[in-house]
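Asker: sequence unknown, structure follows:
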């Protein structure tokens, strides 16, 4: 399955859209990685001051939170230029995602972004220019030596579902019951795609340019450990129950796998599954916990599920998934593990 053909977040601003359910997926992660973004931009600005600055957010998705990382970058530049008594440089912002991404929702959020920028810098809205760039970040997207800074919080998504997953029956991702060949196939696909990503960015970044990348990762060297695959195993439980009841075709289930890979961390930060509560939900609040998490996963996964199974199962599968997640979250602590990497291009 070519990810670029089918993968996108749930569009619009409805109750199940990515724009309404991306707090965990984006805003909290960027908040946790803010010091690394600030350090990278500070070093870049001090060592490579120019009259203009080009930055790219890869896998930007859609909704108001899309601009959260951009605002952090521009705010840091504004602090530095004031400290050094310089003019705010013109800033070109490139927002990239796959062609199926809801760019219309992004552009509808531009006015709010400009207002936030004006509050922060006083003049940033007049010096900041935003452009949408559709395409896969596993290919070239920009001219050679044109970017100063690259940010992404979506590197865990691979370019395509790995080949050779026929033995992964009953699973939709790497799982404790997956054979070693499946785990190896996922690893090799990620390794290939990430290597291509780095080659492309090395061409596009100027000397001294920086990147801050965040992956959905894992602590353990074991690729099938619960912490990195658990949330997908629970979705597989819901789908397998529907297979048993004749609501989902077994062959369809066996041929469905998620295009993602969670690497081992060099640096990790935890983000709770449920953005609106503590590390785990008390027993009297588990229904809300399951509802919030199910909405997040639905916002991410619905277009991919629809492309494979059709839209007839969506309400039922997420109704079941919500209940399964709620029960598990009421019994144990749950969190995502993230890996954040900062790197600079040397001459």
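Answerer: Thanks, I have the structure now. All values derive from a computational prediction rather than experimental measurement.

Asker: Could you use CA atoms for every contact and neighbour count after this?
Answerer: Will do.

Asker: Let me see the contact set for the residue nearest the centre of the chain.
Answerer: Nearest residue to the geometric centre of the chain (CA atoms, centre = their mean): residue 154, 3.2 Å. Applying CA atoms under 8 Å, 6 or more residues apart in numbering to residue 154 gives the contacts 58, 59, 60, 214, 215, 216.

Asker: what about the strands in the stretch 1-150 of the chain?
Answerer: 52-58, 90-97, 128-134, 147-152 (DSSP state E, counting those that start in this stretch).

Asker: can you list the contacts of residue 154 in TSV and add neighbour count and distance to residue 247?
Answerer: Putting these into TSV (neighbours: other CA atoms under 10 Å; distance: CA to CA, whole Å) gives the following:
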residue	neighbour count	distance to residue 247
58	24	37
59	23	33
60	26	35
214	24	37
215	23	34
216	27	31
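
Asker: closest to residue 336 among those residues?
Answerer: residue 216 (7.2 Å; CA to CA).

Asker: thinking again about what came up before, so which of the strands of the stretch 1-150 of the chain is the most surrounded?
Answerer: Burial of the strands of the stretch 1-150 of the chain is given as mean neighbour count (mean count of other CA atoms under 10 Å); strand 147-152 ranks first at a mean of 24.

Asker: need the helices for the stretch 51-200 of the chain, in chain order.
Answerer: For the stretch 51-200 of the chain, helices defined by DSSP state H, counting those that start in this stretch occupy the ranges 66-83, 103-108, 110-121, 124-127, 180-204.

Asker: looking at those helices, which is closest to residue 316?
Answerer: Closest among the helices of the stretch 51-200 of the chain, once you apply CA to CA, is helix 103-108, at 27.0 Å.

Asker: To residue 329, which of the helices of the stretch 51-200 of the chain lies closest?
Answerer: Closest approach to residue 329 among these (CA to CA): helix 180-204, 26.1 Å.

Asker: Second structure for comparison follows:
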């Protein structure tokens, strides 16, 4: 499986789209907003009334979240300019994701709302300046922008995705689809080494693109507090999906060989692992490194409906489908997707009904380019 060719969230605005199933990710963005606001504020002050700010959202996906961070960053800078009596800078905002991302819906459905909000601020007498938005398709495990041009980079829930599945994982992890308690130690090491290589490459590429001495970067990844890569806090969601797939094999709906050759291209790092790679690569200094957690209950029914008071297996399954379906359909075929996620929903409902209260752990790091 060529990861960069098939890894993307479900596009469009249908019931199974990421746009309609990414409320949890939006809540994570809100949780980490104080760190992002602090970073952009310190950046602006250090630049001494800059005439322009160039920012990038890496792994932007599609849906209501895509422009959320950009909107808040622009507002924060403009409010700061008003407080200081300065003219706001021009903004250049680059939206990046892999080529399969639904950029069309961003430009059609969400960019106009962003532009309208800017016009509304002008009509209220606010001090405004131009804001230019562009789409930049491509892998962030390579160069994306011209040297020394970016002032601020933000990425949320993207960097846990790997550039490829290591060969050792494909050969030795046959009874699992991700790291699990039953995974051989060689599989865990292979996943970890792939993360180290990818994250180091990411940092090296960004170091060439971010302005030296002042540029900032805030990254939030799905991670773990434990130093055990097989910890339930990061692997459980995939273990339950594996159970659904094994049921499909037992029923003869999907081939066992296909299941044995399927693995999730993801690694959920600990804060220690993030810190080690940043310090090893050496281009960025860490300002903040924090963990937070969010319950599966945060997965509501959508942006326009209240989140469930308790975790709902159907909601969790729907949200996971919006993320994982492109990977699954590439291996098992589109025709069995409904069956897979119906079984997944039942498994999730059963576990949650038994009183389990699973949570996701987020690792957020704020850095300055040396």
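Answerer: Okay, I see it. Since the structure is predicted, the reported quantities are computational estimates derived from the model, not experimental observations.

Asker: For the two chains, what TM-score is obtained?
Answerer: Here the TM-score for the pair of chains, by TM-score structural alignment, normalised by the length of the first structure, is 0.94; 339 aligned residues with a CA RMSD of 1.7 Å.

Asker: for residue 215 of the first structure, helix, strand, or coil?
Answerer: The three-state label given to residue 215 of the first structure by DSSP: H, G, I helix; E, B strand; the rest coil is strand.

Asker: Check the alignment and tell me where it lands in the second structure.
Answerer: Alignment note (TM-score structural alignment): residue 215 of the first structure maps to residue 221 of the second structure.

Asker: next one: residue 206 of the first structure
Answerer: Under the alignment (TM-score structural alignment), residue 206 of the first structure pairs with residue 211 of the second structure.

Asker: Assess the claim that its match and residue 151 are in contact.
Answerer: Yes: between residue 211 of the second structure and residue 151 a contact is recorded at 5.8 Å, counting by CA atoms under 8 Å.

Asker: thinking again about what came up before, could I get the helices of the stretch 51-200 of the first structure as TSV with mean neighbour count and distance to residue 304 of the first structure?
Answerer: Formatted as TSV, the helices of the stretch 51-200 of the first structure follow (neighbours: other CA atoms under 10 Å; distance: least, CA to CA, whole Å):
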stretch	mean neighbour count	distance to residue 304 of the first structure
helix 66-83	19	21
helix 103-108	18	18
helix 110-121	16	27
helix 124-127	17	36
helix 180-204	18	18
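
Asker: And the residue lying farthest from the centre of the first structure, how far from residue 77 of the first structure?
Answerer: For the first structure, the residue at maximal distance from the C-alpha centroid (CA atoms, centre = their mean) is residue 85, at 36.0 Å. Distance from residue 85 of the first structure to residue 77 of the first structure, counting by CA to CA, to the nearest Å: 12 Å.

Asker: do residue 234 of the first structure as well
Answerer: Counting by CA to CA - residue 234 of the first structure and residue 77 of the first structure are separated by 43 Å.

Asker: same check, this time on residue 289 of the first structure
Answerer: Here residue 289 of the first structure is placed at a distance of 38 Å from residue 77 of the first structure (CA to CA).

Asker: Next: residue 133 of the first structure.
Answerer: 23 Å.

Asker: And residue 221 of the first structure, by the same measure?
Answerer: 38 Å.

Asker: repeat for residue 211 of the first structure
Answerer: 15 Å.

Asker: and if you look at residue 168 of the first structure?
Answerer: 48 Å.

Asker: Could you do residue 243 of the first structure as well?
Answerer: When distance is defined by CA to CA, residue 243 of the first structure is 53 Å away from residue 77 of the first structure.

Asker: cool, residue 53 of the first structure as well?
Answerer: Note on residue 53 of the first structure: its distance to residue 77 of the first structure, by CA to CA, is 9 Å.

Asker: Kindly report the same for residue 207 of the first structure.
Answerer: Residue 207 of the first structure is 18 Å from residue 77 of the first structure, by CA to CA.

Asker: ok, now residue 267 of the first structure?
Answerer: To residue 77 of the first structure, residue 267 of the first structure is 25 Å away according to CA to CA.

Asker: With residue 262 of the first structure instead?
Answerer: Counting by CA to CA, the gap from residue 262 of the first structure to residue 77 of the first structure is 32 Å.

Asker: Repeat that for residue 286 of the first structure.
Answerer: Between residue 286 of the first structure and residue 77 of the first structure the distance is 42 Å, computed by CA to CA.

Asker: Repeat that for residue 152 of the first structure.
Answerer: For residue 152 of the first structure, the distance to residue 77 of the first structure equals 18 Å [CA to CA].

Asker: How about residue 62 of the first structure?
Answerer: 24 Å.

Asker: and what of residue 202 of the first structure?
Answerer: Separation of residue 202 of the first structure from residue 77 of the first structure (CA to CA) stands at 23 Å.

Asker: Ok, residue 186 of the first structure next?
Answerer: Separation of residue 186 of the first structure from residue 77 of the first structure (CA to CA): 38 Å.

Asker: Now which residue in the first structure aligns to residue 200 of the second structure?
Answerer: Match for residue 200 of the second structure (TM-score structural alignment): residue 195.

Asker: now residue 247 of the second structure
Answerer: Per TM-score structural alignment, residue 247 of the second structure is aligned with residue 241.
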